[in-house]
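**Q** just to be clear, the model below is a prediction. Sequence and coordinates:
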Amino acid sequence: MAAPPLRVGVAQMTSTNDLEANYNTCSRLVKEAAAAGVNLLCLPESFSFVAAKDGESLKIAQPLDGPIMQRYSSLARESNIWLSLGGFQEKGPDDSHLYNTHVLLDSSGNIRKTYRKIHLFDVDVPGSMVYKESDSTAAGESIVVAESPVGLLGLTVCYDLRFPELYQQLRFQHHAQILLVPSAFTKVTGEAHWEILLRARAIETQCYVVAAAQAGRHGEKRESYGDSLIIDPWGVVIARLPDRLATGVAVADIDLSRIDSVRRRMPIAQHQRIGSCLKTQSV
């Protein structure tokens, strides 16, 4: 008898500053994924809360053993599914800062790993808003990988996507097979760079990339691009929602032999030379 598929789901939603409404949406998506045989469902950055006003996120931030995360742990347990919760407002090191934390729950509702976002979004987006994530968010300091039923996961969050060194380390030093990129990309940056960057990370690491995205308008000031994707190690998009802005789940089966085949035929891990034997010439 053939082994059951290693099935991954990527969820898309439009979170607001209503914790209850967001939970209800997540609950529906989790149950939909579980019914489809998904082993690991990935929810986007800020799945539980998107602030409408400055300071709101700090007010609702909680520790990882607080009631918000306990509720999502119960959801994972009741649905018998692993959950990647990308971008939870974890209570931070002081009253002025939180952590933007990617939480991995197993099917018993236990926290397996947490990753605090390293690269903070402090930018002036052309034609859009000025963002200063570091005003209220403390940066993480650790690279995180996690074993799961579908393979070895590399945990990241959103703006991390623009820093390929992180993904290179996840693959070549920590042996990740699947890279998780929960996000809330702006509409402007998403239109320009979202799919290109995701496919580049897949191609250069020879990993699957699973990118759950926020979509649409969260309020008067904030809008996310959407277009949740699953990409294979050759850079091929193998799942996406038909509607870039829709709430829903897209599903794909992970084939670990596909990773092995791509890496064997193009053994870039054996060909790397930068950082080892090359010398730098002075100008």
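**A** Received, thanks.

**Q** alpha carbons only for contacts and neighbour counts from here, please
**A** Will do.

**Q** what sits against S148?
**A** By Cα atoms under 8 Å, 6 or more residues apart in numbering, no residues touch S148.

**Q** from Q270, how far off is it?
**A** According to Cα to Cα, to the nearest Å, S148 and Q270 sit 26 Å apart.

**Q** again with E56
**A** For E56, the distance to Q270 - Cα to Cα - is 48 Å.

**Q** neighbour-wise, which of these two wins?
**A** E56 (13 against 8; other Cα atoms under 10 Å).

**Q** burial count for the nearest residue to L105 once chain neighbours are set aside?
**A** Excluding the flanking residues, the one nearest L105 by Cα to Cα, 6 or more residues apart in numbering is I111, at 4.6 Å. I111 has 18 neighbours, counted by other Cα under 10 Å.

**Q** residues touching I111, list them.
**A** Residues in contact with I111 (Cα under 8 Å, 6+ apart) are S73, V103, L104, L105.

**Q** so which of those sit within strands?
**A** Using DSSP state E, the subset of the contacts of I111 located in strands is V103, L104, L105.

**Q** can you tell me which of these lies nearest to A33?
**A** L105 (15.0 Å; Cα to Cα).

**Q** touching, the closest one and R112? I think so.
**A** Yes - counting by Cα atoms under 8 Å, R112 is a contact partner of L105 at 5.7 Å.

**Q** of these two, which one has the most company?
**A** Set L105 next to R112 and count neighbours by other Cα under 10 Å: L105 wins out with 26 against 13.

**Q** is R199 within a helix or a strand, and which one?
**A** Element membership of R199, judged by DSSP states H and E, is helix 187-205.

**Q** take this one as well and set it beside the first:
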Amino acid sequence: MKNKYTPLILLSAAALAIFFARAWLANKFTDWYTFQVFETLTVIGSIFMVLKGYRALRRGDWIAALVLGVAIGIGMLFATLFSPYPFFGIVRASFGQAWLRGGFTFLSALGGLTIMRMGGPVPFHAASGHWRETARGILVGLAVGLPLAALNAFALQLTQGHPIEWQNPLASLLDALQPGVVEEVIYRFAMWGLLWLILRNSLSRQSVWAAGALATLVHSYSHLDDLFLQSPLAALIMGAVLTLLWGLPLLILARHRGLESAIAFHWIQDVARFLIGF
């Protein structure tokens, strides 16, 4: 009889293989990062889901995904504080990054929405025109995120050893949408949904949180490629801290308050970080 945990074990092993492969090839492919691999795989999965289930999408879904993608693309053109890594060492210029990030956001949002219409784990209230739930989710995300944003700012000063350098507040507000929207749409909406689809038959009741936990761990540890090379133990500890303090709230907010709430939480973290010069 097949073990019900086999799909989860295989998914976890595949994620670990990507991390180990990147560490092994780091000297040869210096511009490749694990988050780029995971995000590309998520977009591919999203495209597959849209091609398979586009009939379930509503007009509001297409509009919501398009608005997010266009907003991210245009915002990237004018970003001054946010500077993304070159995509696999190829896409470096702001214009290319604008198309890439906008396209990834649009496709991942559509994939996540397709899964949402199939009963997926994360709601996107704005796509359904539920504006009251959208507003509540955003306010809750900001309220939960603000104290942790202050903690994050303090931790950055402590660990990086340079003083606060105040930046343009408007640029901080706008540029924080780049990581806040893109990462939440990809990891908390599309990836979580894709993993849930894979696990729902084998784990049933546990599939939502198992998939969410795996997506959160991938997201947290994808920030630590360089630290893994310098000090693997420190990276493991740092990833656990990131997951507990920032990943877990995002997981709960996305599940119970919607994608908008997770975006608001993530956004306020980066507003604070950009504002003080980190």
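**A** Thanks, I have it. Model, not experiment: these values are computed from the prediction.

**Q** TM-score for these two?
**A** TM-score for the superposed pair, counting by TM-score structural alignment, normalised by the length of the second structure: 0.26. Supporting figures: 125 aligned residues with a Cα RMSD of 6.4 Å.

**Q** for the residue lying closest to S94 of the second structure once chain neighbours are set aside, give me its contacts.
**A** Once flanking residues are discounted, S94 of the second structure sits nearest to L77: 5.7 Å by Cα to Cα, 6+ apart. Going by Cα under 8 Å, 6+ apart, L77 of the second structure touches S94, F95, A98.

**Q** distance of the closest residue to the second one other than its chain neighbours relative to G103 of the second structure?
**A** Put plainly, it is F95 of the second structure. Nearest residue to F95 of the second structure, sequence neighbours excluded (Cα to Cα, 6+ apart): L77, at 6.2 Å. According to Cα to Cα, L77 of the second structure and G103 of the second structure sit 14 Å apart.

**Q** which residues of the first structure fall in helices?
**A** 19-35, 56-60, 67-79, 164-172, 187-205, 256-265, 268-271 (DSSP state H).

**Q** could I get those helices as TSV with distance to A250 of the first structure?
**A** Putting the helices of the first structure into TSV (distance: least, Cα to Cα, whole Å) gives the following:
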stretch	distance to A250 of the first structure
helix 19-35	9
helix 56-60	28
helix 67-79	18
helix 164-172	23
helix 187-205	16
helix 256-265	19
helix 268-271	30
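
**Q** for stretch 22-38 of the first structure, buried residues please.
**A** Using 16 or more other Cα atoms under 10 Å as the test for burial, stretch 22-38 of the first structure gives 22-23, 25-27, 29-34, 37-38.

**Q** next one: stretch 86-104 of the first structure
**A** Applying 16+ other Cα under 10 Å to stretch 86-104 of the first structure flags 86-92, 97-104 as buried.

**Q** what strand or helix carries the residue most central in space within the second structure?
**A** In the second structure, the centroid-proximal residue (Cα atoms, centre = their mean) is E183; its distance is 2.5 Å. Counting by DSSP H and E, the element that carries E183 of the second structure is helix 177-183.

**Q** whichever helix or strand comes after that helix - contacts with which helices or strands?
**A** Going down the chain from helix 177-183 of the second structure, the next helix or strand is helix 192-203, by DSSP H and E. Helices and strands touching helix 192-203 of the second structure, by 3 or more Cα pairs under 8 Å, 6 or more residues apart in numbering; DSSP states H and E, are helix 6-24, helix 34-53, helix 94-116, helix 207-221.

**Q** go again using 7 Å as the cut-off
**A** Helix 192-203 of the second structure sits against helix 207-221, with contacts defined as 3 or more Cα pairs under 7 Å, 6 or more residues apart in numbering; DSSP states H and E.

**Q** separation between E165 of the first structure and E204 of the first structure?
**A** From E165 of the first structure over to E204 of the first structure (counting by Cα to Cα), the distance is 11 Å.

**Q** which of these two has more neighbours?
**A** E204 (16 against 11).

**Q** distance of the more buried one from D260 of the first structure?
**A** According to Cα to Cα, E204 of the first structure stands 14 Å off from D260 of the first structure.

**Q** repeat for Q168 of the first structure
**A** From Q168 of the first structure to D260 of the first structure the distance is 17 Å (Cα to Cα).
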